[in-house]
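Novice: Can you look at this prediction? I've put the sequence above it.
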Amino acid sequence: MLLRASSQAVGEEVDLSAAVEDAADGGVEDGSVLTAFAEAVVRATDDLDAARARALETLGPAKFVEAAATVGIFNGLVRVADSTGIPSDAMMLERTADVRGDLGFNRWAGARSSGVAEAPA
């Protein structure tokens, strides 16, 4: 939801469906490389080394470190929220209802903590 707000703040349009689908770049520069890298890190896939090398080559060292830090912190935040059962507050639930519905986030395990969980499709 922060990506939507931050992209609007700088006048850019992103396709948030790229976060949950095997999509293109989502309208983000080097988005497909970033998505592949993030997925490989979070899922600890066999292609992590290749995804890391491609991200470093495509982004350069400074942007790669920024991307790696972002993946790490978001992964950590989600794990803490899910493990402790932290619910989203009412304002966040209201402001994100459309995106959560469109992208199927309410079918994810973490949605239970906020009382918005739906059965998996």
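Specialist: Yep, it's here.

Novice: CA only for contacts and neighbour counts going forward, please
Specialist: Fine.

Novice: Now for S32, how many residues are close by?
Specialist: 19 (other CA atoms under 10 Å).

Novice: So it is in contact with D25, correct?
Specialist: Yes: in this structure, S32 is within contact of D25 by CA atoms under 8 Å, at 4.4 Å.

Novice: Need the three-state assignment for S88.
Specialist: State at S88, reduced to three classes by DSSP: H, G, I helix; E, B strand; the rest coil: coil.

Novice: Burial check on it, number of neighbours?
Specialist: For S88, the count of nearby residues is 16 (other CA under 10 Å).

Novice: now do R43
Specialist: Using other CA under 10 Å, R43 has 10 neighbouring residues.

Novice: let's bring in a second one:
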Amino acid sequence: MDYSAIIGGAAAGDTGVEHGVILIELAEAILDTDDARLETARLAVAERMGASALVDSVAVAALFNGIDRIADATGAPLEQTKADATVELRSEIGINAFGDQKEALEAAEGKSAAE
């Protein structure tokens, strides 16, 4: 399976998913702070896929955001069966390094704030 869109985003190009390029752009725009980019992405999805697809797409993005926040806030551990099933995927996309990267960013922010 090609996971390049997970780590490469829109730069990954055509992933073989129908309307994948505009859906990736919508996902990135949702996480960005540029309102014009988000409006452009929403319009692209609505024009090419329809209003229902736009609603479904942003609902999925919101759901993933909510699930992630709840899991993080409660400290929910990754179940062992899911950990076992995703070893290769997590290695391939570099997700195992996220914790270390977060700690490094937090340390840098703390250092900057103290200076």
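Specialist: Here it is on my side, so go on. Just so we're clear, the structure is a prediction, and the values are computed from it rather than from any experiment.

Novice: what range in the first structure does stretch 49-67 of the second structure sit on?
Specialist: Aligned using TM-score structural alignment, stretch 49-67 of the second structure spans residues 59-77 in the first structure.

Novice: what's the answer for stretch 79-87 of the second structure, then?
Specialist: With TM-score structural alignment as the criterion, stretch 79-87 of the second structure aligns to 89-97.

Novice: what about the counterpart of N96 of the second structure in the first structure, distance to L77 of the first structure?
Specialist: Aligned counterpart of N96 of the second structure in the first structure: N106 (TM-score structural alignment). Distance check for N106 of the first structure against L77 of the first structure: by CA to CA, to the nearest Å, it reads 18 Å.

Novice: The first structure: helices as residue ranges?
Specialist: Counting by DSSP state H, the first structure has helices at residues 2-9, 31-43, 48-59, 61-84, 90-103.

Novice: Please identify which of those helices is closest to A19 of the first structure.
Specialist: The closest of these to A19 of the first structure is helix 31-43. By CA to CA, the value is 7.4 Å.

Novice: who touches that closest one?
Specialist: Contacts to helix 31-43 of the first structure, defined as CA atoms under 8 Å, 6 or more residues apart in numbering, come from residues 19, 23-26, 45-48, 51-52, 54-55, 58, 67-68, 71, 75.

Novice: Give me the buried subset of these.
Specialist: The neighbour-count criterion (16 or more other CA atoms under 10 Å) marks A19, A24, D25, G26, L48, A51, R52, R54, A55, A67, A68, V71 among the contacts of helix 31-43 of the first structure as buried.

Novice: quick one: which of those residues is nearest to G101 of the first structure?
Specialist: Distances from G101 of the first structure to those, taken by CA to CA, are shortest for A19, at 13.6 Å.

Novice: Setting aside sequence neighbours, what's the nearest residue to the closest one?
Specialist: Excluding the flanking residues, the one nearest A19 of the first structure by CA to CA, 6 or more residues apart in numbering is T35, at 7.4 Å.

Novice: For F64 of the first structure, see how far away the one you found is.
Specialist: For T35 of the first structure relative to F64 of the first structure (CA to CA), the value is 13 Å.

Novice: biggest separation within the buried ones among the contacts of helix 31-43 of the first structure, which pair?
Specialist: It's G26 and L48 that sit farthest apart of those, by CA to CA, at 21.0 Å.

Novice: one step back: the residue nearest to A19 of the first structure maps to what in the second structure?
Specialist: Matched across to the second structure, T35 of the first structure falls on I24, judged by TM-score structural alignment.

Novice: before we move on, what about A50 of the first structure?
Specialist: Taking TM-score structural alignment, the alignment pairs A50 of the first structure with T40 from the second structure.
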